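Asks: Sequence unavailable; structure follows:
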């Protein structure tokens, strides 16, 4: 396994009390900041539930120095980054990721919004309506209510039993007492003593520290405040309780007075409980027809308290008692394993692997958690104490086994230098033979294209495999194939290779991204599983996770864009026999390319390097209804570019870039249509389009569409309202997002795959920013007119509505 540089960040406390963690990672292309404030929803005065969440929202509304259109969210989005925040029980987190050249500007904006929030009453009243819309959606969401009900067995006086979401009733903005409480909460907790700043990037530690010091200087200094300790979790001597309903067993274990190392102990325990591999607990339950799902999660941890939730998906409710008994028996067996040396070794290996391919944002957020890598000796002691409190005993069934080791975490056998034939050394690398030239020609003509568009001197790579089928796979067949891949996917994920196998219409797509070293073996195992003759087809409808309407529409969008009709098949061998495939491999070294040869020889179907592009809707207006049980309304509008040319893509990208902040400002802030409002550019099956989305608790889809149309009609005014300097600056900022030196590998790989599907050459990412810089104002105004005239078509997905002409309704 390749060595990981600096698996632990540098940590210190600055002179004004700000605690910082600094991670210098030269391999990173971007930088990230994660700020944790030690104050959350349980630190709010009882009279004002939701105040902490409300304040988090207010902080994003801009400041006197950086108004909304130049504030952190608009700034990060304008540079192609990521930004978000989250209010938890005892902490509030703010985090963003940006290209290196824009990172300092993000830090300045974050510190300014934390220190000088804009809190005028009009802003507060508007934002309270957004929180109320979130509350309404949360109160109607079955999964959210199930999560809340998990705490029903706790003491009624513990804050976990309270209401903390915030709504119109709990946030009386007009009252002077509320305004005073809001100011007091901000002043008490939003100061350096209560904050931890984590920075991750390619900069040196000295550069990162200088940024942290500049950030700290803008904040009010203060000393750390001891957050109030909650009452006991349980009102009775019991330390656990259970809930059984709808073939679901929820076991909840509560803990008091745990040591500081208990979070790492619980994380280690949950990892091995959740392991679905042969030898694990879930594998035994499945083999005996007792349960088909297990998920262990720490729901709450603070000041020595913890709540461990173990959810079991039962095949029948009658299995609940047996499941509980076997769980406690397995935990007793697990507790007897003499400090778990093999499991601890593998656990460290998978954590280091994941860090090796983590983004700057993932690393910064990991550092903010301040968890140790692996399970320390102190963690071992904490775990033993936890297992004893759960009820582990010395007497247990000796038929249990530990999960089998992950094969992808083992160091591979070294192979000979790729590209050399017998008798050659590296000194002969420039001398090619006729046989090598023929091999190279075959590789370049192969439907599996080994692209040099991404550098091959890093640890990471990507592989895409696409099959065009004669029929669409049956939903039950697709679910069975995904189920068969489940254990393999988890093993691969632990080894830093994320892969998925998805179906859209009559296409299958297998893609993997991550550490390239284990990829050849992972691909070989995946193909073997997918083509197995004994893949069973479940006759039960596949269970789908409850999704809010807008997420349900996003999930359905790729398939609806294909507009496939025709036969459906559940015969996997028949589907493979008529399949045609092509693929793209990115960033793979010569050694990995050589190692992948065996897997490529096992790809089912006929190779085809000339698969036609996906169909388009041209100038049609297509409306797709997607069934959803929610009472909320949601709509997506996808507007493809008229052609797949690079010029049209560049114009569409610039339109999307300029729309993002004004669209959010108009529909979410001013019109308050709902809390889920977004716009941006999306590429689907090689087709570039603008995507607009809204979920509303009260406004019907036809009205949402009217608001979007009104906004789009105003695009010429928006474009003409930019002076030349602003226009050129925004255009340059967009072009800079596609520099390979700053583009994360996963994004670069997906862009190159979409470029291949669109028929672009391998220099697509080089030509795209050049095309963006050539989009003049007149060209963009023409693109806005073509967008409004739907030259590329308009496709709406909604969970309600029956529109009139010109819309064509599909199911």
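Replies: Here it is on my side, so go on. Keep in mind that this is a model prediction, so the values were computed, not measured. Residues are numbered from 1 along each chain as shown.
Asks: alpha carbons only for contacts and neighbour counts from here, please
Replies: Noted.
Asks: Check which element follows the helix or strand harbouring residue 753 along the chain.
Replies: Taking DSSP states H and E as the criterion, residue 753 maps to helix 745-757. Taking DSSP H and E as the definition, the helix or strand that follows helix 745-757 towards the C-terminus is helix 764-773.
Asks: C-terminal to that next one, what's the next element?
Replies: Sequence order places helix 777-788 as the next helix or strand after helix 764-773, per DSSP H and E.
Asks: And that following helix, what does it pack against?
Replies: For helix 777-788, the contact count by 3 or more CA pairs under 8 Å, 6 or more residues apart in numbering; DSSP states H and E identifies helix 646-664, helix 701-713, helix 715-720 as packing neighbours.
Asks: List the buried residues of the helix holding residue 753.
Replies: If you call a residue buried by 16 or more other CA atoms under 10 Å, then helix 745-757 has these buried ones: 745, 748-757.
Asks: Report how many residues lie close to the spatially closest residue to residue 523 that is not a sequence neighbour.
Replies: Distances taken as CA to CA, 6 or more residues apart in numbering put residue 599 closest to residue 523, at 6.3 Å, once the chain neighbours are dropped. As a burial measure, the neighbour count of residue 599 was computed by other CA atoms under 10 Å and equals 18.
Asks: repeat for residue 225
Replies: Applying the criterion other CA under 10 Å, we find 12 residues in the vicinity of residue 225.
Asks: ok, it - contacts?
Replies: By CA atoms under 8 Å, 6 or more residues apart in numbering, the contact set of residue 225 is 189, 193-194.
Asks: Recalculate using a threshold of 7 Å.
Replies: For residue 225, the contacting residues are residue 194, taking CA atoms under 7 Å, 6 or more residues apart in numbering as the criterion.
Asks: Comparison target below:
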């Protein structure tokens, strides 16, 4: 039977069917082809059409017809991953994922697929997790058929070309080495030592040169082929294809190709293993991180809950333990000065035993009081066991989930297909969309059973802190750790420290009105209109008539003369924003659960305030936010705790990978006012609560406010908001009015400046930033076209052919209206000179080269004309124009016109100017031992010094 439209009815989960003409014929045709067709339940507001098929070879397919999409997309998910690696071939699933991109029998060129996607306005990627290997792409919608033909060959006839087996083995090793100082991976290396050898957690999932080496009589290529034969079979695969075509046309496009995937018998996947030895718990493991961070994790082994997705016992438990409202575990820990963050949830959705984890970000005092932190956590678990298993709580979660599905906002096609392809392994066909939202039946006994596993005798207590004493080192990432067998002695906490602890009450932010308002104001056409303009405030408004949801976005930017006056003020602004968010957290956390979120962030010249979600309670939340901001008075202990948290975060940037550190430095060099986070950390050290309060009282003097209200509001409601905002965030100056710093972008001289950063990382990294000649639309258009034409080739040359490293990419770096392109490479094996020369050669050889111009022009235009997918994306598009100084909303239109008018000859000329005689900056990073023999003069560079960025020093004039 053809399913053309499914309507999901709230609460009752009844399926409403609209049977269109031709459905009987389709059923007959499907039966004749031995194709199974299943129903799919979707939201009543979802205008996409769905069809779930099972092909004769048992490959499961979800077709999505979206008549309005600008991009088509597809994802194939193989239900195997690193958990299924042979013990003697760790990382093989991940290695295989890399290899599938490098040529097939029908399309043998190693970069053919990548070039096709890039030249038709698309992107592609893949990931390997424990139980999934997910491949996905998007492309201009008119090219779906051709892209799908290339994509299908990955799973029909890949080549595994011997030459690229060796090269990509090096790339996998580079990926491993690039993350060698990543604390998350370092801690996983410790967990591998704790798990039973039979459990997948004991495996090294990434792979390196050693695990993927050729061995006597067993070349790694043969193991790749065997793994592919064992697991890459149709019955292990799910496919999602989204396009403008009708379901019938999509089906024809898919079936002819994917029935060719072999349906041979698959090797059994790893399943049902216990995580720890029976007498192993309770156990304490202490781990020493590289970053200055303190974390406590309580992990409880629990049975997999995959089959229980319609009841969600672990989600119910996690929502209460992880609650952040008044009286919550986190709230009490914060009031005691022991913690700054908390998360709780189940990691038990797979085939093997998993864990329920409670993770707490400790303060230094919390580290010293860790036993009391654990005792307080078990106190909350006890409260939940005794009084928290209630039908009304479950029904409240079900109502919130029902609303979330009913008003789910459309995502980018590439994200949609990737997510759905993965979900198809976890949910029944009819539930592939609603599965994550399903709260179908309250089962108190089931919740109690899972709560029984949250016991002190079933506990792995993980303490991560720089202060811990260790006596062992993990083998791969060299992580220091220590194991201790624990007793079960009860820990008590004084009643004064637990008295506030309570279960969450009913959520008062659940919207009572979900009606979409009648459209009464369409002034300005497709763009917002200026509804209020004073000396201190400009406010734009647009009632949404496109997405028609009971939601809205309110965006506010406050330009503060004091906030942008120097590095100390910038640091204090960041602390002030953190304190505002912290002060609002208890009050606003229930709002976030009910689909209403907010953020207050400091920028280099002031503050941004954003509210998004259901509009019913937005006015109430906005008023509360503004009251806290204007009051500006915070408890001294919270000021000190959040100050220390900021200092740790800023100083921990030195532990990032080299290219990530350089990306933190680049805008500091090119944009003013902006300060380096390490300098802000130094400036913040001595700030006191009293000084911060005095500072906050001057923030709004002679401020300038920009504001946008977009969504399910009337004009008068928006005007009311503007008055409230102006009253709270503007203060008349006394005497001479302070001035707001102008935003400026460095106007680089001809040639290349060079700034070098010494790092504590074995990889070297180079970032070449090339700046557009002017800030006109034609300059931005030419830079986009050059980037689109070179992106795939840059990756192929430096990553695939030259094997410099895992991190290789070409990206945009636009500041205000000044376009820029950045060429990035990070290498664990090449010298810094070699990396720079490789980039330099590619840039020089590409100067003036323009091939397939019309093809790439169409790809750029497809990107520029790609319509926002939801209300929040549309709000962001409007807002970016306002804050960039283009309130006529013609910036994108002008850019599109410039792309359309440029000729191939003009772009070639611009390319010769930008790439052949560049004006730009080299940023490089390496450990001191890695730069021996490096001569900046040899590279034709006149500077080898990063110190001018320090303390906000600038060496350029500004546009």
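Replies: All right, it came through fine. None of the values given here were measured: they were computed from a predicted structure.
Asks: Now the TM-score, please.
Replies: The TM-score (TM-score structural alignment, normalised by the length of the first structure) is 0.85; 789 aligned residues with a CA RMSD of 4.2 Å.
Asks: rewinding a little: distance from the helix holding residue 753 of the first structure to the second structure after superposition?
Replies: Comparison of helix 745-757 of the first structure with the second structure after fitting gives an average deviation of 5.4 Å (mean CA distance after the TM-score superposition for the first structure).
Asks: From the rest of the structure, what touches stretch 252-271 of the first structure?
Replies: Counting by CA under 7 Å, 6+ apart, the neighbours of stretch 252-271 of the first structure from elsewhere in the structure are 233, 239-242, 296-298, 304-310, 371-372, 375, 378-380, 382-383, 390.
Asks: Just those: which are in helices?
Replies: Among the contacts of stretch 252-271 of the first structure, the members falling in helices are 378-380, 382-383, 390 (criterion: DSSP state H).
Asks: quick one: which of the buried residues of helix 745-757 of the first structure is nearest to residue 683 of the first structure?
Replies: Out of the buried residues of helix 745-757 of the first structure, the one with the shortest distance to residue 683 of the first structure is residue 754. That distance is 6.7 Å, counting by CA to CA.
Asks: quick one: the closest one and residue 410 of the first structure, what's the gap?
Replies: Counting by CA to CA, to the nearest Å, the separation of residue 754 of the first structure from residue 410 of the first structure is 33 Å.
Asks: Over to residue 183 of the first structure?
Replies: Residue 183 of the first structure sits 55 Å away from residue 410 of the first structure when distances are taken as CA to CA.
Asks: same deal with residue 656 of the first structure?
Replies: Here the distance between residue 656 of the first structure and residue 410 of the first structure works out to 45 Å (CA to CA).
Asks: Which one's more surrounded, these two?
Replies: Under the neighbour definition other CA under 10 Å, residue 656 of the first structure and residue 410 were set side by side, and residue 656 has more, 20 against 13.
Asks: What subset of the contacts of stretch 252-271 of the first structure is buried?
Replies: For those, buried by 16+ other CA under 10 Å: 233, 239-240, 242, 296-298, 305-310, 375, 379-380, 382-383, 390.
Asks: returning to that earlier point: between helix 646-664 and the helix holding residue 753 of the first structure, find me the angle.
Replies: Orientation note: helix 745-757 of the first structure sits at an angle of 130 degrees relative to helix 646-664 (axes from the mean of the first three to the mean of the last three CA atoms, to 10 degrees).
Asks: Pull the distance from helix 745-757 of the first structure to the chain's centre.
Replies: Here helix 745-757 of the first structure shows a centroid-to-chain-centroid distance of 17 Å under the convention CA atoms, centre = their mean, to the nearest Å.
Asks: these two touch, right, residue 656 of the first structure and residue 690?
Replies: Yes - at 6.3 Å, residue 656 of the first structure and residue 690 qualify as touching, with contact defined as CA atoms under 7 Å.
Asks: between these two, what contacts are shared?
Replies: Counting by CA under 7 Å, 6+ apart, the contacts common to residue 656 of the first structure and residue 690 are 680-681.
Asks: What are the boundaries of the strands in the stretch 501-650 of the first structure?
Replies: According to DSSP state E, counting those that start in this stretch, the stretch 501-650 of the first structure carries its strands in the segments 507-515, 568-569, 580-586, 606-607, 621-625, 633-640.
Asks: what's the neighbour count on residue 218 of the second structure?
Replies: The burial metric for residue 218 of the second structure, expressed as a neighbour count using other CA under 10 Å, is 10.
Asks: Next, the contact list for it, please.
Replies: With contacts defined as CA under 7 Å, 6+ apart, residue 218 of the second structure has no neighbours.
Asks: Quick one: residues contacting the closest residue to residue 566 of the first structure other than its chain neighbours.
Replies: Here the nearest residue to residue 566 of the first structure in space, its sequence neighbours aside, is residue 471; by CA to CA, 6+ apart that works out to 7.0 Å. Under the criterion of CA under 7 Å, 6+ apart, the contact list for residue 471 of the first structure reads 506, 566-569, 575.
Asks: filter those to the buried ones?
Replies: Judged by neighbour count, with 16+ other CA under 10 Å as the criterion, the buried members of these are 506, 575.
Asks: what does residue 921 of the second structure align to in the first structure?
Replies: Alignment of residue 921 of the second structure against the first structure is given by TM-score structural alignment, with residue 794 as its counterpart.
Asks: now residue 726 of the second structure: how far from residue 881 of the second structure?
Replies: Here the criterion is CA to CA. By it, residue 726 of the second structure lies 21 Å from residue 881 of the second structure.
Asks: With residue 407 of the second structure instead?
Replies: Spatial separation of residue 407 of the second structure from residue 881 of the second structure under the definition CA to CA is 27 Å.
Asks: And the residue most central in space within the second structure, how close does it get to residue 70 of the second structure?
Replies: In the second structure, the centroid-proximal residue (CA atoms, centre = their mean) is residue 415; its distance is 11.0 Å. According to CA to CA, residue 415 of the second structure stands 14 Å off from residue 70 of the second structure.
Asks: Check residue 421 of the second structure too.
Replies: 20 Å.
Asks: doesn't residue 31 of the first structure fall inside a helix?
Replies: No - with the criterion set as DSSP: H, G, I helix; E, B strand; the rest coil, the secondary structure at residue 31 of the first structure is strand rather than a helix.
Asks: who touches the nearest residue to it once chain neighbours are set aside in this structure?
Replies: With CA to CA, 6+ apart as the measure, residue 201 is the residue that lies nearest to residue 31 of the first structure, at 4.3 Å, once sequence neighbours are left out. Residue 201 of the first structure makes contact with 23-25, 28, 30-32, 360 under the criterion CA under 7 Å, 6+ apart.
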